[in-house]
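A.B. asks: Let's see this in three dimensions:
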Amino acid sequence: DILTNDDFRQERLAQLELLDERRLTALDHLQIYQKRIKRAYDKRLHERTFKVGDLVLKENQHVTKLEKRKRGKFAPNWIGPYIITHTYGSGTYRLASLN
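C.D. replies: Predicted coordinates:
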């Protein structure tokens, strides 16, 4: 069952073509999966728009490790209220404190 040089080349080329086919199939499956995930995410997404003068709360992103350790899960998640003074489009707003 010894392969000649030509037989070996043909078999190797067939393996490489099969590998390319499998890669394309995997890429197709990945794209289908990504579309499905995007559709599921977009279904749950609620776009909110605000006007000048609306009162809003801002997410507290600057909670320090010390504050988290001190307050634990009771550290505030939101700070405010703030009033919207200017809208820039694409979900960007200028906020002013009520104080």
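A.B. asks: contacts, neighbours, all on C-alpha from now
C.D. replies: Will do.
A.B. asks: Going by neighbour count, which residues in the longest helix along the chain are buried?
C.D. replies: Looking across the chain with DSSP state H, the single longest helix is helix 5-44. Buried residues in helix 5-44, defined by neighbour count with 16 or more other C-alpha atoms under 10 Å: none.
A.B. asks: Quick one: distance of it to the chain centre.
C.D. replies: 24 Å (C-alpha atoms, centre = their mean, to the nearest Å).
A.B. asks: Check stretch 38-49 too.
C.D. replies: Computed by C-alpha atoms, centre = their mean, the separation of stretch 38-49 from the middle of its chain amounts to 12 Å.
A.B. asks: Following up with a second sequence; could you model it the same way so I can compare the two?
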Amino acid sequence: MHNVAYKQRLAKYYDSRVKPRAFKTGDWVMRKVSLATKNPTDGTLGPTWEGSYEITKVCGPGTYQLRNPKGKTLPHLWNADHLKYYYK
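C.D. replies: Sure, this is the predicted structure:
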């Protein structure tokens, strides 16, 4: 019983600090660099965010289709946790 109350308090604290992100079609975002997209020659001091991408489609809650500035649509969907607004 005591453990359940602790988990509920911890979840409430975490949820109060989370900043939900919602983008709409036409917004420009930057994409977080992951191990799959990271250039191996950059090392630990490489960039953590890359590009500017336009959101072309909202596929579900927090899931987006992206297009690069040259007009090429990226092959898979991206989660809002891996995106942030790009301010020109």
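A.B. asks: Mind checking the TM-score on these two?
C.D. replies: Once superposed, chain against chain, the TM-score is 0.70 (TM-score structural alignment, normalised by the length of structure 2); 68 aligned residues with a C-alpha RMSD of 1.4 Å.
A.B. asks: now the following helix or strand past the longest helix of structure 1: which residue numbers in structure 2?
C.D. replies: Next in sequence after helix 5-44 of structure 1, counting helices and strands by DSSP states H and E, comes strand 55-59. Using TM-score structural alignment, the residues of structure 2 aligned to strand 55-59 of structure 1 are 28-32.
A.B. asks: Now the matching stretch on structure 1. Mean distance?
C.D. replies: Average distance, stretch 28-32 of structure 2 versus aligned residues of structure 1 after superposition (mean C-alpha distance after the TM-score superposition for structure 1): 0.5 Å.
A.B. asks: Distance from that stretch to the middle of the chain?
C.D. replies: For stretch 28-32 of structure 2, the distance to the chain centre is 7 Å (C-alpha atoms, centre = their mean).
A.B. asks: what do you get for stretch 84-99 of structure 1?
C.D. replies: 25 Å.
A.B. asks: Determine how far the last residue of that stretch lies from the first.
C.D. replies: Terminal residues of stretch 84-99 of structure 1 lie 14 Å apart, using C-alpha to C-alpha, to the nearest Å.
A.B. asks: Can you give me the stretch of structure 2 that the longest strand seen in structure 1 aligns onto?
C.D. replies: Counting residues, the longest strand found in structure 1 (DSSP state E) is strand 78-89. Aligning strand 78-89 of structure 1 against structure 2 (TM-score structural alignment) gives residues 49-60.
A.B. asks: Please spell out which residues along the matching stretch are buried.
C.D. replies: In stretch 49-60 of structure 2, counting by 16+ other C-alpha under 10 Å, buried: 49, 52-58.
A.B. asks: Have a look at how far, on average, it is from structure 1.
C.D. replies: Average distance, stretch 49-60 of structure 2 versus aligned residues of structure 1 after superposition (mean C-alpha distance after the TM-score superposition for structure 1): 0.7 Å.
A.B. asks: returning to that earlier point: just the buried residues of stretch 49-60 of structure 2 now: which is nearest Thr41 of structure 2?
C.D. replies: Trp49 (15.8 Å; C-alpha to C-alpha).
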